[in-house]
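1. Here is a sequence together with a model predicted from it:
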Amino acid sequence: MGNLIRAEFRKIFTTKLWWALLIPTVVLALGWSWIWAALATSLSDKITSDPEMQQLGVSVNTLPLSVFGFARAINISTIFPMIMGGLALSSEISRRTITTSYLTAPSRVSLLTSKLITYVVFGLLYGVVITAFASLGIAIGSDKALLPDVGGWALMASVGILETLLWTLLAIGVGALIGNVVGSVLTLLLYSLMLENLIDLVLPGHWAGILPNGAANGLTGSVASKIFLDTVPPIENPTLRDGVERVVRGVSGAAGAFDWWASGLIFAGWMAVFFGLGWLISQRRDIT
C-alpha cells in the first residue's frame, strides 16, 4: 500500500495540475474575501456616520461583518480542489492509463484506497490554503472590530477545511462515474455554480439545504450566521427575529440551509453516495 500511495503522489507531483489549480485557489480566496471585507467595512462606516442612524442609536462598527466574506470566499474557492478531485480517476480513464495502474496494483481495491488516501491529503492541503488566505483577505480588508474572535475564526476554518475535503472526495466519485475529463469538469462546475442555484429559486423552505451545494454552503454559511447573530442584541419580536435570521443566512450564502452540523452530515451523505457509486463502477469497469 505504501508503494501505491507513493506512486499516486508521484503522479500528481510530476504534473503541473496541482499547483496550476493551487495558484488560482490562492488568488480567489484572498481576493474574494478581501473584496467582501472591504465592502463590509465601507458599509459599516457609512451606517455609523449617517446622522439618522446616529439619532436612532444604530451602530454596526463592532459587529463581525467580515465573517460573511470569510464564508463566501471559502465556498467559491472550493471549485479548484473540486476540479482536482474530478480529474483523479477521469483523467486516467480517458487516457487509458488506468489499465496499467490496475494491472500493476495487487487489486483494484488497493489502488482505489491509495487514491483515496492521497486525495484526502490534498483535500486537506487545499482546505488549509483556502482558509489561510481567506483569513488573510478579511484581515486586510476589514477593520479589526469587524473580525470574528479566535473561537469563531477557528470554527470557520475547521468547517472550511472539512467542506474542501468533502468536495474533493465527492468530485472523485463524479469523475469515476462519468469517466471523461471534460464531462466531469463541466458537470461539476455547471451544477455547483449554475444549475443548483436555479433550482433553489423554486424550492421552498429548507429544501435548498438538502441539495449538495446548499449543504456544502451551509457548513460555512451557518457558522458565519451564528457568529454574527450571537453579537446582535436580542430581538424580542419573533417575526422580526426570523426575518433578520433569514436575511443574515442569505448574505452568508446559507439560505435554506440547516445548522452547520446538520449541513455537514447531509453533505457527507452526498459525498458517500457519489464516492461509493464511483468506487463500485471503478471496481467493475472493463479496462480492455
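-> Looks like it came in fine.
2. CA only for contacts and neighbour counts going forward, please
-> OK.
3. just the strands in the stretch 51-200 of the chain please.
-> Applying DSSP state E, counting those that start in this stretch to the stretch 51-200 of the chain gives no strands.
4. what separates Thr62 from Ile287, distance-wise?
-> Applying Cα to Cα, to the nearest Å, the value for Thr62 to Ile287 is 60 Å.
5. And for Ser107?
-> Distance, Ser107 to Ile287, by Cα to Cα: 13 Å.
6. Ala71 now?
-> As judged by Cα to Cα, Ala71 and Ile287 stand 42 Å apart.
7. Looking at these two, which is more packed in?
-> When neighbours are counted by other Cα atoms under 10 Å, Ala71 and Ile287 differ, and Ala71 comes out ahead with 32 against 13.
8. Was I right to think that one contacts Gly221?
-> Yes. Between Ala71 and Gly221 there is a contact under Cα atoms under 8 Å: 5.7 Å.
9. What number of residues are in the vicinity of Leu17?
-> Other residues lying near Leu17 total 12 when counted by other Cα under 10 Å.
10. for it, what are its contacts?
-> Met84 (Cα atoms under 8 Å, 6 or more residues apart in numbering).
11. Also Ser110?
-> Met1, Leu4.
12. gap between it and Arg95?
-> Separation of Ser110 from Arg95 (Cα to Cα): 21 Å.
13. same check, this time on Glu245
-> 49 Å.
14. same deal with Val251?
-> Val251 is 43 Å from Arg95, by Cα to Cα.
15. So which of the two has more stuff around it?
-> Comparing Val251 with Arg95 by other Cα under 10 Å, the one with more neighbours is Val251, at 17 against 11.
16. neighbours around Pro204, how many?
-> The burial count for Pro204: 9, using other Cα under 10 Å.
17. adding another structure so you can compare the two:
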Amino acid sequence: MSNLVRSELLKIRTTSTWWWLAIGAFLSIAMAFPLNAWLFNTAVEGNAEDVGLTGDAASAPAQAANLYTSGQYLGLMFVMLIGILMVTNEFFHQTATTTFLATPRRTAVIVSKLIAASLLGFVFWLVTTVIDLGAGAIFLTLNDHGTLLGEWEVQRALLLNLMAYAIWTVLGVGIGTLITNQLGAVITASVLYLIGTQVVSVLFFMLSSWLDSLAVLKWQVLWPAVASQVMITPGENEMLPAWWVGVLVLIGYALVSGIIGVLLTRRRDIS
C-alpha cells in the first residue's frame, strides 16, 4: 500500500496542475483575509449587528477563528479538484489499463488514491494555515488583541479545518470515480460547489420566509459546502446548527463517496 500511495503522489508531483491549484488557494486567502479582518474590527468595536453577527459569533475568539481559516471556501474546492484529477487523469491520459494491470486489486488502487488525496489535503491545509497564522497574528497583535491562539474556539476551528481539507479531497476522488470524463467532472463539481451552494442558500431562505421559521435555514447544513463552513464556525447562531452537525454531515459524505468509489471501480470495465 505504501508503494501505491507513493506512486499516486508522484503522479501529482510530476504535473503542473497542483501548482495552479496551489496558486489559486493562495489567491483565495489574499481575497478573504482583508474581508475577515474588516469583520473582526467591526465585531469587536460593537457594530456586529450591522453585519449580521450576534451573540457568541460576534466575540473576539469567534472572529479570530474566522480570520485564521481565511480562504477555506475556495481552498476546499481546489483540493476537491485535486481528488478528481487523481482519478480522471488515469482515463484522460489512458493509463487506467496499465495501472490496473500492474495492480489488479482495484480496491487497493482506490484506497491508495484516497490516502494520497488526504495527504495532499493536509499539505494544502498546513501551508494555508501557516500563512493565515502569520498574517492573523500580526494583524491581531498590531490591534492590541494578542494572537488569541490560546482560545479553544480558535484551536478547534483550525483542527476542524484540517478535517475539512482531508474530507474534500476524498469527496473529489469519489466524484472522479463517478464521472470519469475529466472536463465533465471538473466543470460539474465546480458549478455545484460555487453556484449550487448559492442556489441552495436562496432556496432555503425562500422556504424559511414562506414558513416564517428561521429553523429551516439550519437544514442548509445538508449541503457539503455549507457543512464545511458550519463546522469551523464557533458559538451559537440561530440560522446555523452546532459545529458538530457539520462534522457529522461531512464525515457521512466522505464515507459514502469512498464506498461508492470503490464499488464503481471494482465493477467498471477498464479497457
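-> Sure thing, it's come through. Here the structure is a predicted model, which means the values were calculated and not measured.
18. Met156 of the first structure touches Thr220, doesn't it?
-> Yes. Using Cα under 8 Å as the test, Met156 of the first structure is close enough to Thr220 to be in contact (6.3 Å).
19. Need the residues touching each of those two.
-> With Cα under 8 Å, 6+ apart, Met156 of the first structure and Thr220 have common neighbours Ala71.
20. For the aligned residue in the second structure for Thr131 of the first structure, list the residues it contacts.
-> Aligned by TM-score structural alignment, Thr131 of the first structure pairs with Thr129 of the second structure. Residues near Thr129 of the second structure by Cα under 8 Å, 6+ apart: Tyr68, Thr69, Leu158.
21. any idea how far the last one is from Thr233 of the second structure?
-> Translated: Leu158 of the second structure. In terms of Cα to Cα, Leu158 of the second structure sits 11 Å off from Thr233 of the second structure.
22. Same check on the first one?
-> Tyr68 of the second structure is 12 Å from Thr233 of the second structure, where distance means Cα to Cα.
23. Nearest to Thr147 of the second structure among the contacts of Thr129 of the second structure?
-> Set against Thr147 of the second structure, the nearest of the contacts of Thr129 of the second structure by Cα to Cα is Tyr68 (10.1 Å).
24. okay but the closest one is in contact with Phe139, surely?
-> No. Assessed by Cα under 8 Å, Tyr68 of the second structure is found out of contact with Phe139, at 10.7 Å.
25. Could you pull up the residues touching Met271 of the first structure?
-> Shown in contact with Met271 of the first structure (Cα under 8 Å, 6+ apart): Leu166, Trp167, Leu169, Leu170, Gly173.
26. and the contacts of Thr129 of the second structure as TSV, adding distance to Thr42 of the second structure?
-> Below are the contacts of Thr129 of the second structure laid out as TSV (distance: Cα to Cα, whole Å):
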residue	distance to Thr42 of the second structure
Tyr68	16
Thr69	18
Leu158	22
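27. and of those residues, the nearest to Ile251 of the second structure?
-> Leu158 (16.9 Å).
28. Count the residues that sit near that closest one.
-> Neighbour count of Leu158 of the second structure, defined by other Cα under 10 Å: 22.
29. And the lengthiest helix in the second structure, how far out from the chain middle?
-> Ranked by residue count, the top helix of the second structure under DSSP state H comes out as helix 106-142. Put simply, helix 106-142 of the second structure sits 10 Å off its chain's centre (Cα atoms, centre = their mean, to the nearest Å).
30. What of stretch 78-95 of the first structure?
-> Chain-centre distance of stretch 78-95 of the first structure: 16 Å, with Cα atoms, centre = their mean.
31. List the buried residues in it.
-> By neighbour count with 16 or more other Cα atoms under 10 Å, stretch 78-95 of the first structure contains the buried residues 78-93.
32. same check, this time on stretch 214-230 of the first structure
-> 214-229.
33. Equivalent analysis for stretch 183-198 of the second structure, please.
-> Neighbour counts using 16+ other Cα under 10 Å place Ala185, Val186, Ala189, Ser190, Tyr193, Thr197 of stretch 183-198 of the second structure among the buried residues.
34. Now for the last one: which residues touch it?
-> So the one you mean is Thr197 of the second structure. Trp223, Ala225, Val226.
35. picking that back up, so of the buried residues of stretch 183-198 of the second structure, which ones are in helices?
-> When those are checked against helices using DSSP H, the ones located there are Ala185, Val186, Ala189, Ser190, Thr197.
36. what about the first one, distance to Tyr68 of the second structure?
-> Per Cα to Cα, Ala185 of the second structure is found 31 Å from Tyr68 of the second structure.
37. Map Leu114 of the second structure across to the first structure for me.
-> So Leu114 of the second structure corresponds to Leu116, using TM-score structural alignment.
38. Any figure for the gap between the residue nearest the centre of the second structure and Trp20 of the second structure?
-> For the second structure, the residue nearest the mean C-alpha position is Leu76 (3.0 Å; Cα atoms, centre = their mean). Applying Cα to Cα, the value for Leu76 of the second structure to Trp20 of the second structure is 14 Å.
39. how many neighbours does Ala7 of the first structure have?
-> Using other Cα under 10 Å, Ala7 of the first structure is surrounded by 17 other residues.
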